[in-house]
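1. okay, here's the prediction I keep looking at, along with the sequence it came from:
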Amino acid sequence: MSETIKHRLQVPMDKGGMRLDQVAAELFSDYSRARLQTWIKEEALKVDGRACKPREKLLGGEWLELEAELEAQERWLPEAIDLPIVYEDEHILILNKPAGLVVHPAAGHSEGTLLNALLHHAPELNVVPRAGIVHRLDKDTTGLMVVAKTIQAQTDLVEQLQERSMGREYEAVVQGVMTGGGTVDEHMGRHSRHRQKMAVVAEGSGKNAVTHYRVLEKFRAHTHIRCKLETGRTHQIRVHMAHIHYPLVGDPLYGGRNRLPKGCTPDLQDALRLFQRQALHAKRLELSHPATGEWMEWEVELPEDLKALLAALDEDRQGYDDYL
């Protein structure tokens, strides 16, 4: 299954001297630059009926003719998987991802992913790249995600991410007692030895990454924090917090050994030992609606396992205070 699109637009005279790929990005703004460049190279996008190269300069007045196929995501099968949807209209879908749900199929996870669930819930997503997924959460990170239901919405949301106008806030529980909030501004890249991990790297050898954090509550050996992302690098909060020596509780890649407060109760020992995922939740999401421009905001509660962990930490703190 696929969809054929056809467009014919004239290049404004004031665009004379600009490259074809630049003009195409302005005239066909519903589609990404990468997609348009591919169509130019495949000769699906022509200038006055002739094939051109992406970097060829235009004079102005030419006609750009686009006829292309939007291929369906045929290699991924729809699956009836429950989706905790927070909001949905014809353009976007907001969901509260549970722990354990892989976002996109990959080696070892070809089925049972969010993408498979989305294709079942909204079959029209089969012509939208990656079934409308514009950003990801790690398998065991919970919380809010936005999915684009049209190519136009996807292009707009990707631009919001790139321009850092989309607001994303997380809550986490870290090991160690922070004195206050701050900002981690450290470049990130693939770990030099452990390829499944990311790491802070020297400026110039990775991508810039900025995480702001503030303290919500302090415990005897842990801190409940809120993080706001400027960028969205893989494992960003997990890597940045570990870099400043406050790794997330339960993080299998970056957490290290559990730090137990002196004389802590068996209940807290069990709570920390049994928390087998990174204690991270995408709490708040805000964005400009890709069709209406309306500013929209969503916030969801912490999942039950995080609530239980915080309750155990609070009980330990109160018991220690009573003992003193």
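-> Yep, that arrived.

2. only C-alpha atoms from now on, for both contacts and neighbour counts.
-> OK.

3. wouldn't Glu71 be in contact with Val127 here?
-> Yes - assessed by Cα atoms under 8 Å, Glu71 is found in contact with Val127 at 5.6 Å.

4. those two - which one has more neighbours?
-> Val127 (22 against 14; other Cα atoms under 10 Å).

5. what's the overlap in contacts for Glu71 and Val127?
-> The contact sets of Glu71 and Val127 overlap at Ser2, Glu3 (Cα atoms under 8 Å, 6 or more residues apart in numbering).

6. distance check, Ala291 against Gly112.
-> 30 Å (Cα to Cα, to the nearest Å).

7. now swap in Asp270 and tell me
-> Distance from Asp270 to Gly112, counting by Cα to Cα: 30 Å.

8. so what does the lengthiest helix in the chain touch, helix or strand wise?
-> Scanning the chain for the helix with the most residues, using DSSP state H, yields helix 304-323. For helix 304-323, the packing partners by 3 or more Cα pairs under 8 Å, 6 or more residues apart in numbering; DSSP states H and E come out as helix 266-274.

9. report the buried residues of the helix it packs on.
-> Leu268, Gln269, Ala271, Leu272 (16 or more other Cα atoms under 10 Å).

10. neighbours of the nearest residue to Ala271 once chain neighbours are set aside, how many?
-> Spatial nearest neighbour of Ala271, chain neighbours left out: Leu309 (6.1 Å); criterion: Cα to Cα, 6 or more residues apart in numbering. By other Cα under 10 Å, 20 other residues sit near Leu309.

11. structure two is appended below for comparative analysis:
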Amino acid sequence: MQKNHQKRREHSTLFTVTEKAELLPFLLENMKQNSRNSVKSMLTRGQVEVDGQPVTKHNHPLSIGQKVEIQKNKAAKSESMLTGLTIIYEDESIIVIDKEEGLLSMAAKDKNEKTAFSEVSYYVKKQNPRQRVFIVHRLDRDTSGVLLFAKSEEVKMTLQTNWDEMAKERVYTALVEGNVKKEQGTIKSWLKETRTYKVYSNPTDNGGQLAITHYKKIKSNRQYSLLEVRLDTGRKNQIRVHMEELGYPVVGDKKYGSTVNPLKRLGLHATSLTVVHPVTKKVMKFETDLPTSFLRKVQ
């Protein structure tokens, strides 16, 4: 590919287009030091200008000779200092991140341990010292992917109170042990947590919480299967418990039946979240890239 001319300015980076391309692929090619989600968030925030005009469309066509300028701003500077997460989307009401595995959502026993909550709080306070963020839902420490925060208590309450209606679709990708025989299926059971913090599944109502999980096989080999998992309910450890019940535990999940840990992490990733925006009422879909380590195991 022909190299595009790059020029660094004090408050921006300027590229001159030398080949026809679409905007997102052009940016990914020329900003390899940035993650895909980081580049997408720059587009969302309106940091990218083509011939002086802000452009947010990923497939915006570029012509030879056009100037693409990436504006630096306080938000981008603050984001570059974050650990264990990338910001996917932000507006006045919500902030959506791609959390890495190993990072707690919140409330670490060690008060000095970084969490997704502490990192996002730090990020917003850099721009406005009075700004706060609020947890809406959580991901397990070793589950990566989409996590949403509210920027006010009112927005948090709106989302949490109406979560089952407002969270239109929750899609995960799971790498599980074994070659799953059925192409797709649904698991429905009642989940109850014991005093030892382990969740157990029961096929009939035992006073626990009803949990419904749909799965579809994406790819498999003799050792592992890659599944797309959709939730009707969001119970604690739901996917992990249901995969154990199915006989194909999530890799790396010793607590729920796994005997191998080829990824050195839990084989679970929150791929996308589709929600009704709490203020605008628009349906919005937030997506993340699947970890390449998952894909490599089913090649």
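-> Happy to help now that I have it. The model shown is predicted, which means the values in this text are computed figures rather than measured ones.

12. got a TM-score for the pair?
-> With the length set by TM-score structural alignment, normalised by the length of structure 2, the two chains reach a TM-score of 0.66; 214 aligned residues with a Cα RMSD of 2.2 Å.

13. in TSV: the buried residues of helix 266-274 of structure 1, plus distance to Asp82 of structure 1.
-> Formatted as TSV, the buried residues of helix 266-274 of structure 1 follow (distance: Cα to Cα, whole Å):
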residue	distance to Asp82 of structure 1
Leu268	32
Gln269	33
Ala271	28
Leu272	29
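
14. which residues of structure 1 fall in helices?
-> Here structure 1 has its helices, by DSSP H, at 20-27, 33-41, 114-121, 151-163, 236-243, 266-274, 304-323.

15. and those: which comes nearest Leu144 of structure 1?
-> Ranking the helices of structure 1 by their distance to Leu144 of structure 1 (criterion: Cα to Cα) puts helix 114-121 first, at 12.8 Å.

16. just tell me the aligned range of that closest one in structure 2.
-> The aligned range for helix 114-121 of structure 1 in structure 2 is 116-123, by TM-score structural alignment.

17. how close does that stretch sit to structure 1?
-> Here the mean offset of stretch 116-123 of structure 2 against structure 1 after fitting is 1.4 Å, by mean Cα distance after the TM-score superposition for structure 1.

18. distance from that stretch to the middle of the chain?
-> Its chain's C-alpha centre and that of stretch 116-123 of structure 2 lie 16 Å apart, by Cα atoms, centre = their mean, to the nearest Å.

19. the stretch 151-299 of structure 2: strands as residue ranges?
-> 167-177, 184-193, 199-202, 209-220, 224-231, 268-276, 283-287 (DSSP state E, counting those that start in this stretch).

20. now do Pro98 of structure 1 against Asp82 of structure 1, distance only.
-> 10 Å.

21. which one of those two has more residues nearby?
-> Neighbour totals were compared for Pro98 of structure 1 and Asp82, and Pro98 leads with 17 against 11 (other Cα under 10 Å).

22. for Gln276 of structure 1, which non-adjacent residue is closest in space?
-> The shortest distance from Gln276 of structure 1 to any non-neighbouring residue, by Cα to Cα, 6+ apart, is to Gly250 (5.2 Å).

23. mind listing what the residue nearest to the spatial centre of structure 1 touches?
-> Nearest to the geometric centre of structure 1 sits His135, at 2.9 Å (Cα atoms, centre = their mean). Going by Cα under 8 Å, 6+ apart, His135 of structure 1 touches Met145, Val146.

24. now do the contacts for whichever residue in structure 2 pairs up with Lys207 of structure 1.
-> The equivalent of Lys207 of structure 1 in structure 2 is Gln209 (alignment by TM-score structural alignment). Applying Cα under 8 Å, 6+ apart, we find Gln209 of structure 2 in contact with Trp190, Leu191, Lys192, Arg235.

25. one more time with 6 Å
-> Contacts for Gln209 of structure 2 were tallied using Cα atoms under 6 Å, 6 or more residues apart in numbering; they are Trp190, Leu191.

26. surely Gly102 of structure 2 is in contact with Asp142?
-> Yes - with contact defined as Cα atoms under 6 Å, Gly102 of structure 2 and Asp142 form a contacting pair (4.9 Å).

27. which of these two has more neighbours?
-> Neighbours were counted for Gly102 of structure 2 and for Asp142 using other Cα under 10 Å; Asp142 has more, 20 against 15.
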